[in-house]
Every structure is written in C-alpha cells, then in structure tokens.
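In: All I have is the shape, not the residue letters:
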C-alpha cells in the first residue's frame, strides 16, 4: 500500500469514527407540574461550555453529543433550576424534565413572557377570554360558561336546547355576531348554537364587547363571540359521556391523527338528548271544550324533548412551505326541538308542535406567514334546512289531556291553519385577511368578508301559504382597514380602523323576475387604545361607530307569522369603553382584575311590531341609551385555591318619544324584561396533587319589571323576582389526566327560578360525566 493509499485509509477510518460518535444525542421535553410544555427553556451541558439547546413550542429539544457522562442543567424564568446526571451509552437518550415553579423568583422577574391570550387581553379592546382547560370535565355547554363573564346575560325559556337571548352590555340577539375559529356562524340555522356545543370541544372563548376588530369581518352592533376549538400538532383522543336529571344524555368525541409529512385528520362530534320534563309550578289549566279557566296546578312538561347531533371531519396540513396551516372541514348537524309552549307565555300548552333542522357545510381555512406578512383566507358553502311541523289535530292543556278537533276545524296548535313548512337556504361566505408589519412599531391590516343567502320555501299542508315559493336572496360585503402604532418599549399601542358595509336583497316573483330589491351602503369607524404606564397594568379605551345589517328573517320574514319588510334600515350605535386590566403576581398570589365603563347610544333599533292578528313584522323604531359598569377579579393562591367575582350594573333607557305615532309611555324609563344588576362568584380548591377539584358557584340577579315601569302602579306590576342560584362542581382525575370523573349540581337549593318573559327554568339537576383523554 503506497503512502497516498495509507493516508486515505487513515482519513476514512477517522471520518467513520467521527460519524459514528456524532450519531449520539439527547432528546427530551420540558414541562411544568401540569405537564404543559414550557417554551424557550434553556438546556445546557455543564461540562461542555456553549453546548445546549432551547425548547421549542412543544417544549422539545435535541442536543447532538458524544458518548459519556454529563450533567444537564435546565432553567426558565419563574422556575427552579433542574440538574441531573445523564449517561450516554447508546445512540439516543430520551428525557422528560419537569420544572417546579419558583414563587420567589417570580417576584423578582422584571421581564416576563405573556401567553397569546394575555397578549390579546392587553390590547385596547374590551375583551374577555375564557380558557376552557379547567372546565373540560364539567357537564355544561358554552352558554353556561360565558354567562358568568361580566356584562354578559343569557335569557333562556327552558332547559337544554331551548331558545335563548344573549346580551352584551345591553345589546342583544342578532346585534351580537358568532364565530367558530374565526369563521362566521351567520345563517348556520338552529342546529349549531352556543347552547348545544359541549365545552370539552373548546380550547377558549373570546368575547368582544362593544368594539370588534376588523379581523373578524363583522357587522356586529354590540360585540362578537369567537369559539376557538384549538389546534395541536399531536395525536390525541378526547371522549366523554354525561348523564343527568330530566333524562339528559350528552356524548362528545374529539380525536386527531398526525400523519407523515405534517398531514393531519381530525374528527369531532357530539350528541345531546333531554326530555326536559321538569315540574312547572302554578301553570294555568283551561277547559278543552269551552276554554274556561279551571285553576293553576303543578305539572310536568310533557312535550319538550330536545335532540341535537354534530359530525365534523377535518383534513389538513401544517408547517408546510406553502402553508402554516390549511384544512378542509365537512360539517353535518341535526336537531329536533319539541315546544311545550310559545316562547313568550305559558298560557297555551302544546303537545305535538316541533321543529327540525339539518345543516351541511363545507369550509376551508388557509394561513401563511411570510416574513412580516400574515395571510388568512376562509371560504364556506352549505345547505340549511328548517322544518316547522304544526300539523296536529289535537288540542292540549297542561294536564297532558287532549281532544281531537272537529274535521271542519283547520286550526293548528299555533297557527290559523295546520302547516308543514320547509325552508331551504343556500349559504356561502368568504373572508380574506392580510396583515403587514412595516416594522416593530407600525402595522397595517385589511379584511374583506362576504355573506350570501338564497332562500326557498314550501308548505306541504297549507297550500295557501306561498311564502318563498319564489326565492329571495341577500348579499353582504364588509370591508375593513386598520393601522396600528406602538412604541418600541411597548408602553402604548393605538389602532385606527374603518369598516364599509354594502348590502343588497332581492325578492323574485313566480316568473323568476326580480319583484323587489333593496340596496344600501354605509361606513363605520373606530379606534382602540392601550397604555401600560407600569408593569402588569393596562389602561384601555375604545370607540366604534357600529352598524348591524338586518337578518334574513327580519327583512324577508320567516314564511309563517313574520311578514317581509323591505323598508328596514341598518341599526347603528356609538359604542364607548373605558377601563383597565391588572395582571400581576406577588408572594404566593396571582391576581387578574378588570374594570370597564361602557356607553352605547343606539338608533334605528330593529324590533318586532305589535302583531296584527297572528302576523307581525320587524321595523325600526326604538332609540336606546345604555350606560353601566362591569368589573371582575380572579385570584389564585399557591396554584391551588381560586376565587372569582364579577358584577355588572347597566341602565338601558328607552329614548324614543313616540311609538307608532303615539306618545311613548315608556319614554325615559328602563327597557323592560332585561336585568340591570347581576353578579357571579366562583370559589374552588384543588387537592391530592391537583387530582381532586371542588368548586362552588353562585349567581345573583336583581328583580326587574316584565313590562314598562311607567304604566300603572309599580306595586301591582308583574316582575321577574330576584334570582339566587347555587351550583357545585366536583372533578377527580387520575393516571395523569387520562381518566376524569365529575359531578355537577345546578340550582343546588332547588329555588324557583324564572328567566325570559318570566318563564320558569328547571329546578335542581344533577349530572355525572366521565371523560377519557389520551395524548
């Protein structure tokens, strides 16, 4: 072998040796005591200066290293350092490092990182975010969770699945817009709402009050609610079953599989059922033949069954060169709702009237960040079907007895004629959002949202009902543009924005030609300001000239008892918020405190006119002024004991001098049937190394008048009495949260509780829930 060959042989052997040694590594994951990943933790090899790693957004790290024995030191702000000896004898060593919180160090930290939700809270918008992590074991839905937020009031007319009215700072109903993962739920129908969506399918809920950012592309008048279902690039299975009072059953399943090359599949579903057969106190009974009043009795609800279900399949990719995230989602929902009585009174007992809904939706969402440019686009098409069944030939009273109507009597239970009316909506919406940061201090954002609906109707029984036999359609465009300025020290940031609304509606005749049309456009604007004078304190102010475009059934009618009104104008409101947020840690306490003053000057309110017979229509009438204060505090002691308290006081005054041409008797008085003072408390503690959690809940609502307070003697008026509602939640988890068992008691004291239109709500109810979570 010549000298050259020897040199190459030695070099080759040396290269092979180095390659073999370099294949060894230390891999691991950094987590806290709750097994949540810690992002940005430092991992260092003490024997080798400069050799180490930083944990990624999943808490993971990798350190290539030669075989040997080393001391590994792991550190992160607010946690105690962790050191451990590691012996490298194979190609890869895998570790899970648990860091314990250091309370003393937390007091001395000058710069601390914020979670994404805390960054949102520190903006100038009046925003509450509910993080569902500690609520996933409870037997509840989104409505029951967000009604404990300051300024939020939810009025229901029964049990599970019943119709409800949600109010934010006095603005209510359609004046609030709803979103799932930023996609508008507008025109989704009755099958997917806040009162049937289980909380363990949710990661967080954002509630914007008054002023809504352009990124949601909304024509909200009073606020918006965005449900985040969460996104994790990991495999998991979350399944639960709940059983409880009034023959209530709830099932939820949420699972995700990650494939090769960052593909994923996610399946989400739920099923709800309840008889809602709770006892009603002092309901009136009328003779079925003559209609004479026979007296009041206590009676069980016998026609209030509710069923709903959802199936959702999502396929997508993440962390690709062409997309940070891109998915397609197919959604199918169904519900059937029996009605025991009309929503606004209990004088007429119904035995067969029911509605059904079916919704089919296909949507896609695309997200990509390129340097300083952020893009987000979404699109949705679908079909929504609603059926109203008023075909019963029977007449019921609250005893559950009935008589058959005479053959010549064509009355339905609700209408002047028996009816089986079907509405079919073709819906579509899209949204495009672009955000560009010129530098750390200047950001420009633009948004365009489009909504389309085409409605047809058919009555299979009442041939005289010709509503929507010729289709009607609506088109809405909302354009938004904003500019954000903040200083380098992040002491303040201010956002100026504008929104332009374009709307058109067409109603065809039997020949397919346009019979009526309406077009209007208008422009709104606003700003949000956040100032951080000291660490942990944010002062906020926001204003918006907001508009809300009429809904389809308000403008076009519903084909049954609501007639069209093409003269409706958009609602408008000047919304002002002033407040602050303190989020700090000292000694063994963590405290978050919010306070907000709000003012709403609202005009052209859309309201349902007094009926002419059984028919009515929506019109613009009432001007309303709302002012009030809301505040909330949450305290956490040694991460084990928790206390929450919030209250809302609001004055909602009718400022309209005339009502349909007559002197308005309610002028300058509170708008009736809306609470003006309410508060909530939640106390809890964790035991057995956080495996056992116990919470007590209490809510209070001051009494208020059912009708205007100006007419007659206030002492003789019908009111909705003060409400005191207690609840209890107990959770137990084992096997590191894989198995979870919980018990919930609502209306613990079994108090007589009333809600919207003084309709009685359920008494004491007990629910048990088992949840299995594997990650």
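Out: Yes, it's here. Just so you know, these numbers come straight off a predicted model, no measurement behind them. Numbering: from 1, shown residues only.
In: all contacts plus neighbour counts: C-alpha atoms, from now on.
Out: OK.
In: so where do the helices sit in the stretch 501-650 of the chain?
Out: 552-556 (DSSP state H, counting those that start in this stretch).
In: got it, and the chain?
Out: 3-22, 103-108, 116-121, 142-146, 552-556 (DSSP state H).
In: Deepest-packed of the ones you listed, please.
Out: helix 552-556 (a mean of 20; mean count of other Cα atoms under 10 Å).
In: and that one, what does it pack onto?
Out: Helix 552-556 is packed against no helix or strand, with contacts defined by 3 or more Cα pairs under 8 Å, 6 or more residues apart in numbering; DSSP states H and E.
In: Residue 148 is in contact with residue 631, correct?
Out: No. Here residue 631 lies out of contact with residue 148, judged by Cα atoms under 8 Å, at a distance of 11.7 Å.
In: Kindly provide the distance from the one residue sitting closest to the centre of the chain to residue 179.
Out: Central residue of the chain (Cα atoms, centre = their mean): residue 227, 3.9 Å from the mean position. With distances taken as Cα to Cα, to the nearest Å, residue 227 is found 6 Å from residue 179.
In: Reformat the helices of the chain as CSV; add distance to residue 247.
Out: Converted to CSV, the helices of the chain look like this (distance: least, Cα to Cα, whole Å):
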stretch, distance to residue 247
helix 3-22, 63
helix 103-108, 47
helix 116-121, 37
helix 142-146, 19
helix 552-556, 33
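In: here comes the other one, which I'd like you to weigh against the first:
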C-alpha cells in the first residue's frame, strides 16, 4: 500500500511538472511593418509577461494548453487584446498594433517594468535599477547605484575619483562588475562606472550573493551588470549637455540606425566629462603643518583633484539574419586624466601627482538560437583590450590644504622625505594586454528544463617600467602574467506553470600566475642579475542553487545558497599605484559560504494607492577574505596600503525596500544593516566590526509629477532624495574613540526636470547636499558639499 501511495504521489508530481505545455512566439509590428521594441506581451489568465526585443520578437515558454487573452501594450502603440488558443508545442502569432504619435512622460515608465519584475523574481537576490529618469538628470551612474538597497559606492573624492563597491558586506574584487556580461576590468579605468553616463545605459542589474549562469565567474558577493542601450524600434539620436558646481561639464551623444530589409545595425555613443573638483574640505582629518612642526585642523579647497575623460563606443553588424540572431563587432576607446589629491587618507595633500589612462578595446558578440540543432542556443562574447596607464609624481615639496608650501622654522620650504608626493619620484608606466572570452551553450531538453554550459577565460600580460629609472635600473623591471578560467554547468527548471524557478550549478575555478622580478645579487664578489620567478597554479570547485516560488502572482519567495571562490585580481597581486595600492604576490584566494532568503510582495492596488515591499536576509561565512589593510597606526603615516587576507570573517544582515505610489506621487525607502566581524581567535580584534565599512544605511526618495504646467502636454517632475549613513570606524581600534569614527551623515538633494510639449527637449536642475553637511566615504575621505547642476537633453526620432 505504501509503495502504491508513493507511486501515486510521484505520478501526480510528474503530471504537474511535465503537463502538456507549449511555446508562444511571434513578432509585433506597426501598420508599416516596423518592429515594435519594448512592447509588453501578457497572458492575462496566467499573469505571465515578456517584452519584445529590438526586432519586435517575443517568446513565452511553458504555457499549459488552453485558451487565453493575449494583451499587447507599448509606450508608442495603442493597447491590443487578442483571444488565442495554445494546443500544440509551438504556436506562432504575429500581430500589428496601431502606433500613437503623442506620449507623455508618465507612459515612459511603463517600458522595462515587466523585464525588471522578470529578473527580480528569477530566484536570485537581485535589484534592477532603471536609468530612464536618471539619464535626464544630473546624476552619475555611481550616485544612482549608491541609492540602491544594499549598495555602497566607496569613493575618495568627487567626480571621477576611484570607486569601490560594497554589497551587503562584500567588496572589492568579491563583487563582479560587468558591462553587458563582460568583466569591466577588460575595458580599463578610462571606461567604467565613473564616466559612463546613465544615458548610455538601459538598466543595471545588482545581484547580491549568487550570480546567474551567464555571469558565472570567481566572485563571492554578487555582481553589478550594466546593460548598455541596444537601440529602440525606430532610428534615433539623443544628445545632452550639463554644467554645474566645481566647473563640472558633461556631454554625451548616442544614436541607433537599423535597416529593416537587410538587418544591418549601427549604434554609436560618446561622452565627455570634466571637473576641477575644487570643493571645500573641513574634515578633522585634514591638517596643515606649521613652521614649528605642529599640525592644526585645516579648511581649504581641493587644489589637485581635476578630472577629465572622453570616450566612445561604436557597434556594427547584423541582427535577425539567417546565420545569426545577432552578430555585432564593437570598438571602445577612452581616455582619462586624474589628479591625485592625497593618499589612502586625506591627512596630507599632494600637488603634481596625477594619472592618465588610455584604452582601446575591440569585441565580438554572436548569438544564434537553434545552433546546429533545435533548442540549442550559442552565445559568444570576445574582447581584446590594450590598456596603458601612466602615473607621474615628481614634485618634491610639501603642501598645506590652502595650496601653499609648508614653510619650516628657518623660512625655507620643506621637502618630502622621498622626493615625490608619495614616496620616490616616479614616471611609471603600466601596460596591459587583456583577452576576455565568454562562451555559453543553452539546451532546452524539455519545456521548462534547460542545461547551460558556460566557460570564461581571462588573461592579462602586464609590463611595468619607470622612465625616471636609469637604463641599468630598467633592466630590473618586473613582468607579470595572470590567467583565470571559470567553467560552470547549470540546470534550470520552470515548473508548476512557471511558479517555481530553480537553478542548480557547479563551478570549476583555475588561476595561473607568473611573475618575474629581477634582483641584483653578489656572487663571488661580482654583482649579478638574477631573476626571482614566482609561479602558482591553483584550482577550486564551487556549487550552489537559487530558487523562487510564487505563492501568488504578487508574492514571491526567493532563496539561494552557494559555496563560492574568488581569485585575487592582478591589481591585488601586482599592485596599482593609481589606487595607492602596493603589490602582494603571496595573497591567497578567498572562499565563502553564502546564504540568502527573502520575499517580494506587490504591487498591491488599494484604489489609487499602490504598495510593494521586499525583504531579504543574508549570511556570509568567509575564509581568507581579501581586504585593503586598515592599520591601527596614525592615519598620517599611511599614504599607501596593500591587499591582505583576513583569516576569517562573518557577515549577517538584512535589507528591505518599500515603494508607494499615489497618482502622481512616487515614494521609495530602503535600508540595509549588517555586521562583518573578524573571526580570528589569535587577533586582539576578534569579533570586532571590520573598519571602513558603512554597516547601516537608509535611503529615501520622492518624485511628484505636475502635468500641463505652463504649457499643454508638458510635464514637470520634482525630486527629493536623502541618504543616511551611521558612523563607522576608519581604523582598527582596541579602545574606541570618536576621533577615528565618521560623524552621522544625513545628506539631502532636490531636483526638477521639465519636459516640453514636443517631447524632445528636457531641462533639469539638481541641487545636491543642499544643507552643505559633511559627507565622508572610503577611508574617511570627504565628499563634495553643496553643489548645483543644470542639464539639457534633446532627442530626435524617426529619421
């Protein structure tokens, strides 16, 4: 009887999971046959939605046989409902919709919501950041991320300063940063989230903990995947220009062209940015030196912090042709110039130290569905990068925060100990040749069941040399090579009419390091050049899963767990002078057990009111955590640091987000709180919070829209934003004190944007840190005070 009941239960489960299902696909076009991109296609009875791609194509899988209402909506077309019947494995339905010529700004927010919810309920701990509003305002990409739940962007200055990212206690290389799935380090520091404007970005996916198969790599704490704009259903050209405080200037231009007959597609974008970054600082850590050797707290403007950047991206190829769903060749070129105001801490200002970066990158993207056999999809991304970095530091005098020389007791300007602002004088060059390849094969073995095999290959050949060194000294320059391979096998299941989504995976990590460091040794009384060769070849395995279950259409449970491994980066191993980071060839890989559990609820409609909420908790048990050293010495003697291994750390915490909409009012609140404790019984800091980590933050923003103000068919948007950061310690402390702790931070911003009736011109104004409060970031570096910005956006469509 027991065996009979067991068979009945198994049969019932199989009938649910493997019930007769089919796939619905097709193309949405306008009356002239042009593809409608970004249209929402919904099966009403199943509450299942997808969006059309750039070519108007859509696909919904695992549909139980039956009759449904198919609803099609778009910001550029009138809604359309169609009764359909799914009674075969593959149902194809092409449909035309009537284009509308008049749109208002409120409708624009509809586009992307379905894709956002699809990603956020896929089983992973992920938030999707929409950049549409930000692209019209004076916001940097890093500012947008810093307002996202669980994310802290750590910088050491204003516009263009080096940035580090913290996701719920994980930071540095534990966080993967991607551009369209390719690791951002491939592109160089001149093409990164500091200088890519939001107008070039479609959306940003922020994963905390487990990463999906297409981003598989050696990361512990999740990742940030920036999806660049791929064009829309019509040819377009968009330009913007802005100006603001501290002589901050920005401009960007982007456009898309596609030939409907041949499928030939051309996309281009470019950007320019500059800022003096000469904002005032009055931190307790900023000190001036008096002639008698005493130090006093200073107040002055940053005088060696200018930033300049420009770059562009060009893509050309074919989409939706017989031999490829997508074949695109791309080129990225970029340049940055960045003055360096101080070392790791801002105790002593520098003058004359700066860095330049040039990068030239070529890439190939290839996508083909039904590759060789039906149900097999091939996705290939390949990038080759030539990056050149130059750091100059030749000024030997010491300076105070007023920009003047430090004068000694004899009336003579004082010099630095090493002859440069940070150690010895240098004109250092770092050349990197980088290749990054990622290939993925996805095979649908049955409706709702897929197997995914991915492999990532990353190699860097690095050469360091210094022009100030003699020919003999240059014969002792260090050369370094690093190669990393990560393979992953994933099994994905969509069951119970797409209510249950699971992803189980296993990974194999391998890294090879070769470092040659010539040294001089005396052998038999003769100075002899000898090469110290460091070789290391290490491999690890990892595994995990992610799952989500929809209890109702607007209530989804999400969980994930992973044993993760992350290899050190070339900067952590070989050093990076631009980031004031010394080399540490002995650094070890980092391993971690990560757990996430949470839910997403909403939106709940209560008349004109809409509410949605999400909550998640997490645990991170980490061994050999890689972190930048935070010493217990006085911060005035710490211009540089290095990456080290902490024997063990444990992070526990939670994050929550609330969204409320009432007619034209939209309010969002989020908070994140965690503790990251050192776990080392032999350390005096055992069970203490790791310093230099903001562990409790709250963000809030509100937006209100006024229609038809001044002019008919116009729209005025008003914005308010605040950010709260709880005090955090900047160094290791056995005895707590207030000096080495940041103050409470509560920073408030306001802004407005005005959309003209022609829907082409938008003018926006932003006032940041309106109360001019102290704002601190990485290693207690002071951020800008009150600032004002004005921006113009203009769009041309349908040419």
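Out: Done, it's in. Keep in mind the model is a prediction, meaning the values are calculated, not measured.
In: Now for the aligned residue in structure 1 for residue 679 of structure 2: which residues touch it?
Out: Under the alignment (TM-score structural alignment), residue 679 of structure 2 pairs with residue 655 in structure 1. Residue 655 of structure 1 makes contact with 622, 623, 624, 625, 667, 668 under the criterion Cα atoms under 8 Å, 6 or more residues apart in numbering.
In: The first one -> structure 2?
Out: In structure 2, the position corresponding to residue 622 of structure 1 is occupied by residue 647, as judged by TM-score structural alignment.
In: quick one: contacts for that match?
Out: Counting by Cα under 8 Å, 6+ apart, residue 647 of structure 2 has contacts 623, 624, 625, 678, 679, 680.
In: Could I have the buried ones of these as ChimeraX selection syntax?
Out: Per 16 or more other Cα atoms under 10 Å, the buried members of the contacts of residue 647 of structure 2 correspond to this ChimeraX selection:
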select :623,624,625,678,679
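In: now the contacts of residue 647 of structure 2 as a markdown table including distance to residue 34 of structure 2?
Out: Putting these into a markdown table (distance: Cα to Cα, whole Å) gives the following:
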| residue | distance to residue 34 of structure 2 |
| --- | --- |
| 623 | 55 |
| 624 | 55 |
| 625 | 53 |
| 678 | 59 |
| 679 | 60 |
| 680 | 63 |
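In: Just the buried positions in the helix ranked longest in structure 2, please.
Out: The longest helix of structure 2 (DSSP H) is helix 2-17. By 16+ other Cα under 10 Å, the buried positions in helix 2-17 of structure 2 come out as residue 17.
In: roughly how far out does that helix sit from the chain middle?
Out: Computed by Cα atoms, centre = their mean, to the nearest Å, the separation of helix 2-17 of structure 2 from the middle of its chain amounts to 45 Å.
In: what ranges do the strands span in the stretch 551-700 of structure 2?
Out: 555-566, 581-582, 590-606, 609-628, 641-662, 665-678, 696-707 (DSSP state E, counting those that start in this stretch).
In: and the fourth one, how far from structure 1 on average?
Out: If I follow you right, that is strand 609-628 of structure 2. Compared with structure 1 after fitting, strand 609-628 of structure 2 deviates on average by 1.6 Å (mean Cα distance after the TM-score superposition for structure 1).
In: Can you name every helix or strand that that strand contacts?
Out: strand 590-606, strand 641-662.
In: how many other residues sit next to residue 489 of structure 1?
Out: 8 (other Cα atoms under 10 Å).
In: what's whichever residue in structure 2 pairs up with it in contact with, if anything?
Out: Aligning on TM-score structural alignment places residue 489 of structure 1 opposite residue 497 in structure 2. Listed by Cα under 8 Å, 6+ apart, the contact set of residue 497 of structure 2 reads 17, 46, 62, 63, 64.
In: try residue 399 of structure 2
Out: 348, 349, 350, 351, 405, 406.
In: Can you list the neighbours in contact with the longest helix of structure 2?
Out: 495, 496, 497.
In: okay, those in TSV with distance to residue 278 of structure 2 next?
Out: Shown next, in TSV, are the contacts of helix 2-17 of structure 2 (distance: Cα to Cα, whole Å):
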residue	distance to residue 278 of structure 2
495	57
496	59
497	58
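In: can you tell which of the strands of the stretch 551-700 of structure 2 is closest to residue 465 of structure 2?
Out: Among the strands of the stretch 551-700 of structure 2, strand 581-582 comes nearest to residue 465 of structure 2, with 15.1 Å by Cα to Cα.
In: The closest one vs structure 1, average offset?
Out: Mean for strand 581-582 of structure 2 is 5.5 Å (mean Cα distance after the TM-score superposition for structure 1).
In: Which other helices and strands does that strand contact?
Out: Using 3+ Cα pairs under 8 Å, 6+ apart, strand 581-582 of structure 2 is in contact with helix 570-574, strand 641-662.
In: Contacts for it, please.
Out: Contacts of strand 581-582 of structure 2 (Cα under 8 Å, 6+ apart): 571, 572, 574, 575, 576, 640, 641, 642, 643.
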